[in-house]
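Enquirer: here's a sequence, model it:
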Amino acid sequence: MEQMYACGNCGAPVAYGQTSCSVCGVPIDWGTTQSPPSSQYDYQQQAWEQQPSSTNPQQEYTQQAESYQQPQYSQTTEQPNPGRQRISLHTIRKSLKKIPLNIALPLIVIFILLTLGGIMVATIANEEGQPSQNSKPTIASTAAQPVITTFTSNPASIISEQTSELAWEVTGATSVSIDQGVGSVDLSGKKTVAPTTTTTYTLTAVNDKGSVTSATTITINAMGAPTISKFTITPNVIDAGQPAVLQWDITGATSMSIDQNIGNIASSGTQTVYPSTSTTYKLTATNSAGSSNASAAITVNASSVPVISSFTAGPSAISAGESSTLQWNVTGASSVSIDQGVGTVAASGTQLVSPTTTTTYTLTATNSVGSATASATVALTAPTPPVIISFTANPSVITTGQSTTFQWNITGATSLSIDNDIGIVSDTRIPIITPSETKTYTITATNSAGSIQASTTITVNAAGAPTISSFTASPSVITSGSSNLQWDVTGATSVSINQNIGTVSTSETRVVTPTETTIYTITATNSFGQSTASVTITKADITAGYPVISSFIANPGTISAGGSSQLSWQIQGDVTSLSIDQGIGTPPAYGAAVTVFPTQKTTYTLTATNSVGSNSYSATVNVQ
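Expert: A predicted model of the protein is given here:
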């Protein structure tokens, strides 16, 4: 009698050592067992091989089936379905004898195909080579499609411009991808997305057995006005000078700001403030749907009298008809006022006043605790003599028969006069003269405080003698360093300058470094005679207080006929007046540029004056 065992796939009997089931064809692994194990599942060989001889087939099948018992399956293997009875080959053979061949053959083919499409057989063995009461041949399942464990979006509902996070976990896939432009991804991961409309994202996992998908939808809700969930000030009652903290929290806003000079803010944060008086702060949050507002108020108690940080008058001394500016700064006051007809004013500010006599102004600052005062005096000074800013002749060098015109810039004068029989002059009465010889002219400016004078020399050269168009020193006052002598001469056969400079060309610039106040004289000579001109370079003490002209330039220095050039300058020190010759006069503002349109080569001289004296600087524009 041969020992028989049941096929783990179809239940058909198999002999020990058989490599595959003769019914379903599934391979059988017997492990390392070297000899047939003893078994309770003995079949009579002849009962399996012989045709049933009994006239009662059901009885014969029952007798044989009673000698065969199903093995007990181990816990590591799928348990058989208790509602499904295994059918042995013997049973099939007995049943098929009762069915015509043309019907039985297709049934057998269907049975084999169904069996081969399901499960593969593994092994039946234990360590000793004996079948266990809790074992059966191990069944190896066929490879499966990928498994998408999770695919979610968080949050699943957002408003426009917000983001959501996709998260997924996949096993058994060779490739994973997400649509909507995300593309290929790892088996597990996260991805931040920002859809602008409600969007469904589909994840597809693929392997050689097929593909599976999973979807998640992110809903876009309509945007509303921003939400200000918090806007507070802590504490909301303080004493003057103490701090308080504004705190806020905003969602859904594209721009946020707080008034009271705080300005733009982040969507959440804090700001320390030091209000001097009770104040209400307003927060405004805006997006495309509209704006939201919130307010936070704080009460400031006065713990002491107001503090007047400053109260000044500038200038503190003026002449009749001039003005002074009062300026102040006060903290901790509920009201501020200034006497002398000024009245109530802000806690800080300025006020222009024009007193006709020396006047003291008193500022009073008040709060619930008390008052504080401060004073500033504007003194009215006696009239001062006129100031002669400049007095020149243009041109200052002429030949016999030519004419020249006086130019001046004078302030504070009630009358003007020029000697040498010219007499009274004014801004509307400017004489044109034709002197026959070199002569010095003096202008006198007068007011109730006195008189002041200034002079200029007109050089008259004989007819045919050389013409010295210009001879300047820039600057004319130095404390150290050097000055530039510049000249322009025509019609001369020789030109020279004293002070050991010697012979020079007709048009040149020469740097000189005098150690004391020095007069430089240029002499131009031809067959008709000589022409001369002089300039003085004043060597002043650095503490003397002369105006300092750092630069005076013409840009461009050379122009075409009909073109223009800009004169610009820089001056240091106290300057009471400023002027440029060649008919320009007082510039519109200190430091501003002046545009000139010379028709021929012209030298412009800038003169800066204060109470100590004057300084000058020249610049030449060449016309091609």
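Enquirer: from here on, just use CA atoms for contacts and neighbour counts.
Expert: Fine.
Enquirer: residue 109 belongs to a strand, doesn't it?
Expert: No. Per DSSP: H, G, I helix; E, B strand; the rest coil, residue 109 lies outside any strand segment and is helix.
Enquirer: measure it to residue 548 for me?
Expert: Applying Cα to Cα, to the nearest Å, the value for residue 109 to residue 548 is 121 Å.
Enquirer: do the same with residue 609
Expert: Residue 609 is 10 Å from residue 548, by Cα to Cα.
Enquirer: quick one more, to check against the first:
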Amino acid sequence: MKQCPKCNTENPKQAKFCRHCRYEFPEATISGGSLSPIVHLCKVREDKYWIGSIIHIDWQIDNANTVTINGFDVTSLDEYEIKVDKAMTVTVKAENDYDQISKDLRLSPKPLPSILSFVPSTYQVQAGNEIKLRWDVRNAIRITLSSSKVTKDVSNKNYIKISLDRDEQLNLTAYAEDDNIYVDKTIDIRVLAPVVIHGFYADKDVVVESDKVTLRWNIENADSIMIEPIMKDVTRLSSFQVSPARTTEYRLVASNMISRAEASLSVGVRTLPKIDINLGETFAKMELPPCNVDLSFLSDSIKEADVDVWMTTAPSKTIEKNIWKEKISRKWKEIASIFGRPKH
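Expert: Predicted structure coming up:
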């Protein structure tokens, strides 16, 4: 006898269907075979893989109604694709109405290529001179060195000497067996060429004093540019305005770490006319006409009016305000009439 997994009804061993719920028994129950799922094959297809690789899991399982990989139903699939981010375990589970079985696959990706160091003998080199590059790379099947012009295979080397004629960005790339898996490192090399001054110009050769002149220049490979004698740093400029007060020779000085260059030009200045006047001496030499004024007539008039007494002597008794104002007014009128007389 055999028991139905659905309704637990006892059925004859040769029964294909449950006599109670009509459940269809697997063929193995009729022939006396195993009622549990049977895993014939479960493996990773790829022999080698790395972190970041895409791998495929193959399986062959009999007597199973459902197959899952890490909880994902793959019953209707022929393969399962997964990206390996780290060492991990993949669980394949097969089950039917009677039993379930699982199998663990341990994913152990190979170590990634790594660049421990990539350094030049110098980061600045004169044009045409050689530079030595060294590197230390692990777990790489293939190594390449790339510039803007060429890519070289340097798999069996740990250094190389090259010469450069311009600034370059050099890239070292280390590959695993799978070319999609790689690491790289970049360094920048500055190539120094001699300073070249192609021209130094002024828009005017001769100017009037205080007029403006524009200086222009065309220079290659300079890190620093100065205009003398005004000592102006114009490194980031291509022109500059000056206002010379006298005829001046301007000198353009350009330099970098390996060279220095100079260029000169002269700007003529027409000075404006000037008049120098010494006011002290001028006034000292001036002759002023004499001016005689006869004021003798004032003596008797002032005495008669008693102006001096009135201005210097305080009254001896209290005077009412209206009387005091009247007297003062009368006195001023007398003084005014005296000073207003015509001269004889």
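Enquirer: and the TM-score between them?
Expert: Once superposed, the chains reach a TM-score of 0.38 (TM-score structural alignment, normalised by the length of the second structure), with 209 aligned residues with a Cα RMSD of 6.2 Å.
Enquirer: what is in contact with residue 609 and residue 548 of the first structure at once?
Expert: Residues touching both residue 609 of the first structure and residue 548 (Cα atoms under 8 Å, 6 or more residues apart in numbering) are residue 615.
Enquirer: between residue 109 and residue 548 of the first structure, which is the more surrounded one?
Expert: The residue with more neighbours, out of residue 109 of the first structure and residue 548, is residue 548; 23 against 11, by other Cα atoms under 10 Å.
Enquirer: I figured the more buried one hits residue 615, correct?
Expert: Yes. Applying Cα atoms under 8 Å, one finds residue 548 of the first structure in contact with residue 615, separated by 7.0 Å.
Enquirer: common neighbours of those two, please.
Expert: In contact with both residue 548 of the first structure and residue 615: residue 477, using Cα under 8 Å, 6+ apart.
Enquirer: ranges for the strands of the stretch 201-344 of the second structure?
Expert: Taking DSSP state E, counting those that start in this stretch, the strands of the stretch 201-344 of the second structure run over residues 206-208, 213-220, 224-228, 232-233, 239-242, 248-255, 260-270.
Enquirer: tally of neighbours for the residue lying closest to residue 144 of the second structure once chain neighbours are set aside?
Expert: Nearest non-adjacent residue to residue 144 of the second structure, counting by Cα to Cα, 6 or more residues apart in numbering: residue 153, 4.5 Å away. Neighbour count of residue 153 of the second structure, defined by other Cα under 10 Å: 13.
Enquirer: residue 153 of the second structure and residue 189 of the second structure, how far apart?
Expert: Where residue 189 of the second structure is concerned, residue 153 of the second structure sits at a distance of 20 Å (Cα to Cα).
Enquirer: what's around residue 173 of the second structure, how many residues?
Expert: 22.
Enquirer: cool, residue 192 of the second structure as well?
Expert: 22.
Enquirer: please apply the same query to the one 5 residues further on.
Expert: Counted with other Cα under 10 Å, the neighbours of residue 197 of the second structure add up to 19.
Enquirer: ok, residue 615 of the first structure next?
Expert: Per other Cα under 10 Å, the neighbour tally for residue 615 of the first structure reads 23.
Enquirer: same deal with residue 307 of the second structure?
Expert: By other Cα under 10 Å, 16 other residues sit near residue 307 of the second structure.
Enquirer: over to residue 93 of the first structure?
Expert: Residue 93 of the first structure: 11 surrounding residues under other Cα under 10 Å.
Enquirer: residue contacts, it?
Expert: By Cα under 8 Å, 6+ apart, residue 93 of the first structure has no neighbours at all.
Enquirer: helix or strand: which one has the nearest residue to residue 372 of the first structure once chain neighbours are set aside?
Expert: Nearest residue to residue 372 of the first structure, sequence neighbours excluded (Cα to Cα, 6+ apart): residue 365, at 5.2 Å. Assigned by DSSP states H and E, residue 365 of the first structure belongs to strand 359-366.
Enquirer: next SSE after that strand?
Expert: strand 371-380.
Enquirer: angle of that following strand against strand 359-366?
Expert: Taking axes from the mean of the first three to the mean of the last three Cα atoms, to 10 degrees, one finds strand 371-380 of the first structure and strand 359-366 inclined to each other by 160 degrees.
Enquirer: counting contacts, what elements does strand 371-380 of the first structure pack onto?
Expert: strand 307-314, strand 317-318, strand 359-366 (3 or more Cα pairs under 8 Å, 6 or more residues apart in numbering; DSSP states H and E).
Enquirer: repeat that with 10 Å
Expert: With contacts taken as 3 or more Cα pairs under 10 Å, 6 or more residues apart in numbering; DSSP states H and E, strand 371-380 of the first structure sits against strand 307-314, strand 317-318, strand 324-331, strand 335-338, strand 359-366.
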